[in-house]
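In: make a model of this:
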Amino acid sequence: MEWLTSGLRRDICVLLYGEERRAQSLKSALEARYDRRVKPDRFYGALDSLEKNGYVEKHVEGLEDVYSLTDAGAESVETQFEWMKERVET
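Out: The predicted model follows:
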């Protein structure tokens, strides 16, 4: 699960779990979570990597890119959650 080595990629997938989001909404949610600006090149690089590796898919609505998790992305978030839950409970 190399995609999890990046907290940004992992957090993008967590925010997309169970819903789709426009790119700007997703970036704003990350910035609110981190309480700091996320550089656009870093943000879009993470999205491109997730899409390339099959965890995220993109479609266009009007002028905006809209992202959602693939089944592989959702499964990876669930696996990460279970691992974290086990670690916190012990």
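In: every contact and neighbour count from this point should use C-alpha atoms.
Out: OK.
In: burial count for residue 89?
Out: 6 (other Cα atoms under 10 Å).
In: can you give me the distance of it to residue 78?
Out: 16 Å (Cα to Cα, to the nearest Å).
In: ok, now residue 32?
Out: From residue 32 to residue 78 the distance is 23 Å (Cα to Cα).
In: what ranges do the helices span in the protein?
Out: Using DSSP state H, the helices found in the chain span residues 7-16, 23-34, 40-52, 71-89.
In: out of these, which is closest to residue 61?
Out: Minimum separation from residue 61 across these (Cα to Cα) falls at helix 23-34, 11.1 Å.
In: residue 11 - how many residues pack around it?
Out: Counted with other Cα under 10 Å, residue 11 comes out at 16.
In: also this sequence, please, to line up against the first:
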Amino acid sequence: MFGLTGFQRDLLYVIAGTDKPSGQTIKSELETDLGDEINHGRLYPNLDTLVDRGYVEKGTIDRRTNYYAITDAGEELIHERREWEDERLDEEI
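Out: Below you'll find the predicted structure:
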């Protein structure tokens, strides 16, 4: 997870917490959570990076809409990150 940007990590978490969301659903969720508008030029290249690295699967809902789903590798990455965060927090608190 250390090779990902913070935005890519956020995308991964949203995808993991949602059942096969479309890009538009992911965009809406993040805009609500972050309070900022996210443009397509930022969203889709970052989603493609997660797909290319094998953390997310991309599929087709219809002719115009794709879905994104977390892969086993993506789930493993999240678990590793959370373990690392827990270790760091235990040391600091």
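In: out of the helices of the first structure, indicate the one that is most buried.
Out: A comparison of the helices of the first structure by mean neighbour count, using mean count of other Cα atoms under 10 Å, puts helix 7-16 on top with a mean of 19.
In: look up how far residue 91 of the second structure lies from the residue nearest the centre of the second structure.
Out: Nearest to the geometric centre of the second structure sits residue 12, at 1.7 Å (Cα atoms, centre = their mean). In this view, residue 12 of the second structure and residue 91 of the second structure are 26 Å apart by Cα to Cα.
In: try residue 19 of the second structure
Out: 35 Å.
In: do the same with residue 46 of the second structure
Out: Counting by Cα to Cα - residue 46 of the second structure and residue 91 of the second structure are separated by 32 Å.
In: quick one: contacts for residue 18 of the first structure?
Out: When contacts are counted by Cα atoms under 8 Å, 6 or more residues apart in numbering, residue 18 of the first structure touches 69, 74.
In: sorry, that was for residue 14 of the first structure
Out: residue 77.
In: likewise the one 5 residues further on?
Out: With contacts defined as Cα under 8 Å, 6+ apart, residue 19 of the first structure is in contact with 68-69.
In: swap the cut-off to 10 Å and go again
Out: 67-69 (Cα atoms under 10 Å, 6 or more residues apart in numbering).
In: these in strands, which ones?
Out: 67-69 (DSSP state E).
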